[in-house]
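Peer 1: Sequence plus predicted model, see below.
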Amino acid sequence: MSDAMRPDTKAEPFLPGASVVLRSLQTFGERGEAVAFAVAGRVLVDDDDLAVVASPLGSAVRRRAGVGSGPNGRLVLPEDWDGDYLDDVWSGAPVVRVHQKGQPWSVWRWHDGSDWLPDWYINLELPWCRTHIGFDSQDCTLDVIASTGPDGAWSVRYKDEDELAFYVKTGHVSKEKRTSIERAGGDATAAALARAFPFDADWSQWEPSPAWATVRVPEGWSEVL
C-alpha cells in the first residue's frame, strides 16, 4: 500500500450533477496498481477546497472477486484476488461523501429520505485526486464512527482496528504505515470532537433527492493510467 497519490489528472472541476466514479487504488503484487473498489456517484460540489459526491440507491459498485479472509472474512488479499470484479449496487440509504482537499479522510452521512441518520462515518484514506472519470484515493482500512445519542451526547470510536492489525500481521501494511494511519485517525477523531468542518456544516445543502437517478460506472472505470 503506497503512501503517495498521484496529482490531479483533470484540471477543470466537475460541474454539479456530473456522474463520476470514486475509486480506491491499491498495489496487488505482480498485477501492479489496480482498482480495489469503485462506486458511482453524482457530484454536488467540486472546487479548490471541497468535493462532495452523493451515491443514490442503486448506483453501481464494483468489488474485487476472490476468497475473503481476515477477521470479518471480507478482506481479499492481493494474492487471493483473481483479477475480476463483482457487479453490485449501493444499498441501504443514499450516502453523501464530503472531502476537504488534501485531507486524509472523507466524512460520510446517510439520508433515509426524511432525515440524516445519526452516525457520521469518517473514512480514512489518502487525499482525493481528480481524474477524467471521477476521484481516486486509497482506503486505509481503519475508520472512525461519530454518533449522536438520543440525549444529544457525541461519541467517537474506531472501526476495523482488527482488519488493520490483520494487514500488519500478514505484511501487507508496514508498522510505519500503521502508525501513519493511526495518526490520521487521531486527527479525524479530534476534528469530530471539536465539531470542525464539515461536522458544523449545513448539510441540508447536500441532501439527496429521491428523484435522482442511479449512476453507472463509466467506460474504462477499471483502467489505471
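Peer 2: That came through, no problem. Computed from a predicted model, the values in this text were never measured in an experiment. Residues are numbered from 1 along each chain as shown.
Peer 1: from here on, contacts and neighbour counts on C-alpha atoms
Peer 2: Will do.
Peer 1: buried set for the biggest helix by length in the chain?
Peer 2: The longest helix of the chain (DSSP state H) is helix 175-193. Applying a neighbour-count criterion of 16 or more other CA atoms under 10 Å, one finds 177-178, 181-182, 184-185, 188-189, 192 buried in helix 175-193.
Peer 1: Then stretch 69-80?
Peer 2: Buried-residue list, stretch 69-80, by 16+ other CA under 10 Å: 70, 75-78.
Peer 1: One more: stretch 57-66?
Peer 2: 57-66.
Peer 1: How about stretch 83-101?
Peer 2: So, applying 16+ other CA under 10 Å, buried residues of stretch 83-101: 85, 89-90, 93-101.
Peer 1: In which helix or strand does Arg42 reside?
Peer 2: Here Arg42 sits within strand 33-46, counting by DSSP states H and E.
Peer 1: Pull the distance from that strand to the chain's centre.
Peer 2: Centre-to-centre, strand 33-46 and its host chain are 8 Å apart (CA atoms, centre = their mean, to the nearest Å).
Peer 1: tell me which strands and helices it is in contact with?
Peer 2: Contacts defined by 3 or more CA pairs under 8 Å, 6 or more residues apart in numbering; DSSP states H and E place strand 33-46 against strand 19-27, strand 50-55, strand 60-66.
Peer 1: Quick check: the gap between the residue nearest to Val39 when sequence neighbours are not counted and Ile133.
Peer 2: Distances taken as CA to CA, 6 or more residues apart in numbering put Val61 closest to Val39, at 4.4 Å, once the chain neighbours are dropped. Val61 sits 15 Å away from Ile133, taking CA to CA, to the nearest Å as the criterion.
Peer 1: Likewise for Ser19?
Peer 2: Counting by CA to CA, the gap from Ser19 to Ile133 is 8 Å.
Peer 1: hmm, back to that, and of the buried residues of helix 175-193, the nearest to Glu207?
Peer 2: Closest to Glu207 out of these is Ala192 (20.2 Å), distances taken as CA to CA.
Peer 1: Quick check: the closest one touching Ala146?
Peer 2: Yes: counting by CA atoms under 8 Å, Ala192 touches Ala146, with 6.9 Å between them.
Peer 1: Need the overlap of contacts for those two.
Peer 2: Val156 (CA atoms under 8 Å, 6 or more residues apart in numbering).
Peer 1: Helices of this protein, residue ranges please.
Peer 2: For the chain, the helices defined by DSSP H occupy 161-169, 175-193.
Peer 1: ok, second structure coming up, stack it against the first:
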Amino acid sequence: MSPPLRKFRPGERVVIREVLRGRVWTSRPVVVVEDSKNQFVSYLEPGTIIDYPIGAQHGRGTFSMWLSGEWELGDKEFSPPGMLRIAPVGQPFEVFAPVTSEAGAMSWYVNFQRPLVRTAHGFDTLDETLDLLVSSDFSSWERKDGDELELALEMGVYDQPEAQRILDSCAVVENALEHGVVPWDRTWRNWRPPVD
C-alpha cells in the first residue's frame, strides 16, 4: 500500500494536468497559494509556459481530437493577467479569477470539470465544457459554452446522463448564487499576486 500523497506548501510549484483516457491534454505549472482540507488554491503566473495541444480549437476541432485520441502537445505562453485558481475540495468545478496587483480578482469564471485528483506532482482533472461567468460582486452570472456542450453530446463525447450531470452541477452553483451563497471561498476577492 502506497503512502498517502502529501499536501503542498505555499510557494511550491506544482502541475495541474488535464488527462483524457490516460493521455495528457494540457499541463499548467502553478504556484501553490493554499492546500488545505477545504480547498486548493493556486496562481498561474503570466508568462508561464504551458503544454497545450497543437492546433486545438474550441468546439468540433477539440472534440474530434478527444474522440480520436490524436494530438501533440506544444508550448504556449500564458498571457496576462495572472489567474488565481480556487478549487473547493471534491467539487466538480474550479473557479478562475483574473487578478492584478491593483484590482485583485476582477471576475469569476466557474470552470466545470472533474474534481481535482491529487498526484505526487500536483493534480489531474479534465474540463467538462460548460462554464459560468460571474461578476466580481456575485450579483449576476451567465452560462458559457452551452452550445458546445450540445455539440459534444451530438458527437458522442458525452452521453445524455453525463451531459445532464454537468448541467445539474451548473444549476447547483446558480441556485446557490440566487440565494446569496457563494459556493467557493469569496475572501480571495481581495488577494493580490506577489510583486517581483
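Peer 2: That came through, no problem. Predicted model, so just to flag it, every value in this text is computed and none were measured.
Peer 1: possible to save the buried residues of stretch 83-101 of the first structure as a markdown table with distance to Thr9 of the first structure?
Peer 2: Shown next, in a markdown table, are the buried residues of stretch 83-101 of the first structure (distance: CA to CA, whole Å):
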| residue | distance to Thr9 of the first structure |
| --- | --- |
| Tyr85 | 25 |
| Val89 | 27 |
| Trp90 | 27 |
| Ala93 | 31 |
| Pro94 | 28 |
| Val95 | 26 |
| Val96 | 23 |
| Arg97 | 21 |
| Val98 | 20 |
| His99 | 18 |
| Gln100 | 18 |
| Lys101 | 15 |
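Peer 1: contacting residues for Ser42 of the second structure?
Peer 2: Applying CA under 8 Å, 6+ apart to Ser42 of the second structure gives the contacts 30-34, 84-86.
Peer 1: Which of these are still contacts in the first structure?
Peer 2: With both residues aligned by TM-score structural alignment, their matches' CA atoms under 8 Å, the contacts of the contacts of Ser42 of the second structure that the first structure also has are 30-34, 84-86.
Peer 1: What does Glu102 of the second structure correspond to in the first structure?
Peer 2: By TM-score structural alignment, Glu102 of the second structure lines up with Ser114 in the first structure.
Peer 1: Test my guess that Glu77 of the second structure contacts Ile50.
Peer 2: Yes: the pair formed by Glu77 of the second structure and Ile50 meets the contact definition of CA under 8 Å, at 6.2 Å.
Peer 1: wait, Glu207 of the first structure sits on Trp110?
Peer 2: No: using CA under 8 Å, Glu207 of the first structure makes no contact with Trp110, being 9.4 Å away.
Peer 1: what residues are shared contacts of those two?
Peer 2: Residues touching both Glu207 of the first structure and Trp110 by CA under 8 Å, 6+ apart: Val96.
Peer 1: What separation do you get for the aligned partner of Pro115 of the second structure in the first structure and Ser24 of the first structure?
Peer 2: Under the alignment (TM-score structural alignment), Pro115 of the second structure pairs with Pro127 of the first structure. Between Pro127 of the first structure and Ser24 of the first structure the computed distance is 11 Å (CA to CA).
Peer 1: which residues are common contacts for these two?
Peer 2: Counting by CA under 8 Å, 6+ apart, the residues touching both Pro127 of the first structure and Ser24 are Ser137.
Peer 1: Of these two, which one has the most company?
Peer 2: Applying other CA atoms under 10 Å to Pro127 of the first structure and Ser24 shows that Pro127 carries more neighbours, namely 23 against 19.
Peer 1: that older thread, may I see the kept ones among the contacts of Ser42 of the second structure organised as a markdown table, with distance to Glu154 of the second structure added?
Peer 2: A markdown table is the format used below for these (distance: CA to CA, whole Å):
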| residue | distance to Glu154 of the second structure |
| --- | --- |
| Val30 | 34 |
| Val31 | 37 |
| Val32 | 38 |
| Val33 | 39 |
| Glu34 | 39 |
| Leu84 | 33 |
| Arg85 | 31 |
| Ile86 | 31 |
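Peer 1: Now do the contacts for the corresponding residue of the second structure for Ser174 of the first structure.
Peer 2: Following TM-score structural alignment, the counterpart assigned to Ser174 of the first structure within the second structure is Asp159. Counting by CA under 8 Å, 6+ apart, Asp159 of the second structure touches Leu153.
Peer 1: Check the spacing between Asp159 of the second structure and Glu150 of the second structure real quick.
Peer 2: Distance, Asp159 of the second structure to Glu150 of the second structure, using CA to CA: 10 Å.
Peer 1: buried ones in stretch 16-28 of the first structure?
Peer 2: Those buried within stretch 16-28 of the first structure under the rule 16+ other CA under 10 Å are 19-28.
Peer 1: Stretch 20-39 of the second structure too?
Peer 2: The neighbour-count check on stretch 20-39 of the second structure (16+ other CA under 10 Å) flags 20, 24-35, 39 as buried.
Peer 1: got it, and stretch 89-96 of the second structure?
Peer 2: Here stretch 89-96 of the second structure shows 89, 91-96 as buried, counting by 16+ other CA under 10 Å.
Peer 1: first to last residue in it, what's the distance?
Peer 2: First-to-last distance for stretch 89-96 of the second structure - CA to CA - comes to 15 Å.
Peer 1: Repeat that for stretch 92-105 of the second structure.
Peer 2: Per CA to CA, stretch 92-105 of the second structure runs 21 Å from first to last residue.
Peer 1: Quick one: residues in contact with that stretch.
Peer 2: 81-88, 106-115, 136, 169, 184, 188-195.
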